[in-house]
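Undergrad: dropping a prediction and its sequence here:
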Amino acid sequence: MRTVAVLRSAGFTLVELMVTVAMLAILIALAAPSFQSLLSGLQVSNTAFALVSDLTLARNEAVKRGTNVQLAPGVASDWSQGWTVSVPSPATTLRQQASTGHGVNFLNAPASITFGADGRSTGVAVYKFNLTNGSSKNVCVSLDPSGLPRTASRAC
């Protein structure tokens, strides 16, 4: 009499695969809110970085050109809709920042900032921008009288 060896095939059964997919779906569902919060916080940080970059550009251009350079919101005093760096006379736009996207709010932002030929900001002694996503992330961008921007991970 002959014996036939039963070969067991390697791999996963359908039940094992379904259980694994279900567990993965549960883990993703639990991680999604944290991931959204992370992305929102990164958007605030990136906007603060762009603002500091343009404040520095405006200051450097004012010194280089020996004239006033202005940083102002692009649309109706709403900094979250973008901003421009420009030379008032003759009217020349040096850089235009697009909208920051949804979720980044500017609180207590100044109407505009002008840098003089010496690189100092004119007007108010200290300018402050409070950038927030409304819940968990705040970044304070401040500009001291010498024209140097600083950031802090807190509300202003």
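TA: Right, received. Where do you want to start? Numbering: from 1, shown residues only.
Undergrad: use CA for all of it now, contacts and neighbours both
TA: OK.
Undergrad: can you pull out the helices in this protein?
TA: For the chain, applying DSSP state H gives helices covering 14-65.
Undergrad: which strands or helices does the longest strand anywhere in it pack on?
TA: Residue-count comparison of every strand in the chain, with assignments taken from DSSP state E, identifies strand 78-87 as the longest. Taking 3 or more C-alpha pairs under 8 Å, 6 or more residues apart in numbering; DSSP states H and E as the contact definition, the neighbouring helices and strands of strand 78-87 are helix 14-65, strand 69-75, strand 92-97, strand 105-107.
Undergrad: just put those in JSON lines and tack on mean neighbour count.
TA: Putting the helices and strands packed on strand 78-87 into JSON lines (neighbours: other C-alpha atoms under 10 Å) gives the following:
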{"stretch": "helix 14-65", "mean neighbour count": "15"}
{"stretch": "strand 69-75", "mean neighbour count": "22"}
{"stretch": "strand 92-97", "mean neighbour count": "15"}
{"stretch": "strand 105-107", "mean neighbour count": "19"}
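Undergrad: to residue 131, which of those lies closest?
TA: The closest approach between residue 131 and any of the helices and strands packed on strand 78-87, judged by C-alpha to C-alpha, belongs to strand 105-107 at 4.8 Å.
Undergrad: quick one: contacts of the closest one?
TA: With contacts defined as C-alpha atoms under 8 Å, 6 or more residues apart in numbering, strand 105-107 is touched by 78, 79, 80, 129, 130, 131, 132, 133, 134.
Undergrad: can you check stretch 40-57 too?
TA: Here stretch 40-57 makes contact (C-alpha under 8 Å, 6+ apart) with 71, 85, 95, 100, 103-104, 131-133, 136-139, 141, 148-151.
Undergrad: another structure for you, compare them:
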Amino acid sequence: MNACANNLSLKRQNTSSGFTLIELMVTIAVLAIIVSIAAPNISTQLANQRVKSTAATFANALKEAKVESVIRRQNVEVIYNANATPKTLTLRANSNNIAIYNINSKSSVTPTINPSSVTSIVFRPDKTIANGATVLYTVCDSGSNSETARQVSLSRIGNVDTKNAGRC
């Protein structure tokens, strides 16, 4: 069996073996429909991931501050600066920066229980918070219409907990 082009009939040799314009347009239309269905879900997933990431960063910074205060045997302050670009969480001991965490610009962190403590929390070497108050932060995403929120709670003895709760 020889499959070379010379053995094909004249009519088959003159026809193209590509796709027609109609076939290409139908394929593009189907792809457009699939993308239009999937796009809102992808946007929501990205917003959820930003909220998770910001909550984890916030919780890790608080945990690190608690540990650093015990190790250094001095007060460690966590300072949240929402006005900076990018938003930052700074860990500071004796006016020296220990660590700086950047927070996604589309994320917002708001205090729920103790509004005065959103900008600064001081951990003492005895594993407690300086003002002794329970603090609850709600992390939201301003980049989408998603109502997904996570809460980071900080107890009087400095325990940090993250959960899916709250409203944006």
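TA: Okay, I see it. All figures in this text were calculated on a predicted structure; none of them were measured in a lab.
Undergrad: mind giving me the ChimeraX select for the contacts of stretch 40-57 of the first structure, buried ones only?
TA: Buried residues among the contacts of stretch 40-57 of the first structure (16 or more other C-alpha atoms under 10 Å), as a ChimeraX selection:
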select :71,85,100,104,131,132,133,137,138,139,141,149,151
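Undergrad: in strands, which of the contacts of stretch 40-57 of the first structure fall?
TA: Here DSSP E is the test, and these give 71, 85, 95, 131, 132, 138, 139, 141, 149, 150, 151 as lying in strands.
Undergrad: contacts only, for the fifth one.
TA: Going back to what we said before, that points to residue 132 of the first structure. Taking C-alpha under 8 Å, 6+ apart, we find residue 132 of the first structure in contact with 44, 103, 104, 105, 106, 107, 138, 139, 155.
Undergrad: ok, these in the second structure, which still hold?
TA: With the contact criterion set to both residues aligned by TM-score structural alignment, their matches' C-alpha atoms under 8 Å, the contacts of residue 132 of the first structure that also touch in the second structure are 44, 104, 105, 106, 138, 139.
Undergrad: where's the last one relative to residue 23 of the first structure, distance?
TA: Pointing back at residue 139 of the first structure there. For residue 139 of the first structure, the distance to residue 23 of the first structure (C-alpha to C-alpha, to the nearest Å) stands at 37 Å.
Undergrad: now the third one
TA: As for residue 105 of the first structure, its distance to residue 23 of the first structure is 37 Å (criterion: C-alpha to C-alpha).
Undergrad: before we move on, what about residue 62 of the first structure?
TA: Residue 62 of the first structure is 58 Å from residue 23 of the first structure, by C-alpha to C-alpha.
Undergrad: kindly report the same for residue 124 of the first structure.
TA: Between residue 124 of the first structure and residue 23 of the first structure the distance, using C-alpha to C-alpha, works out to 57 Å.
Undergrad: now stretch 35-45 of the second structure on the first structure. Mean distance?
TA: Average distance, stretch 35-45 of the second structure versus aligned residues of the first structure after superposition (mean C-alpha distance after the TM-score superposition for the first structure): 1.4 Å.
Undergrad: tell me the centre residue of the second structure?
TA: Closest residue to the average C-alpha location of the second structure: residue 50 at 1.6 Å, with C-alpha atoms, centre = their mean.
Undergrad: list the contacts of the equivalent of residue 161 of the second structure over in the first structure.
TA: Following TM-score structural alignment, the counterpart assigned to residue 161 of the second structure within the first structure is residue 150. The neighbourhood of residue 150 of the first structure, defined by C-alpha under 8 Å, 6+ apart, consists of 52, 141, 142, 143.
Undergrad: and in the second structure, which of these remain?
TA: Contacts from these that recur in the second structure, judged by both residues aligned by TM-score structural alignment, their matches' C-alpha under 8 Å, are 52, 141, 142, 143.
Undergrad: using a markdown table, lay out those together with distance to residue 111 of the first structure.
TA: Below are these laid out as a markdown table (distance: C-alpha to C-alpha, whole Å):
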| residue | distance to residue 111 of the first structure |
| --- | --- |
| 52 | 16 |
| 141 | 15 |
| 142 | 14 |
| 143 | 14 |
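Undergrad: any idea which of the residues you listed is closest to residue 119 of the first structure?
TA: Using C-alpha to C-alpha, residue 143 is the member of these that sits closest to residue 119 of the first structure, with 11.7 Å.
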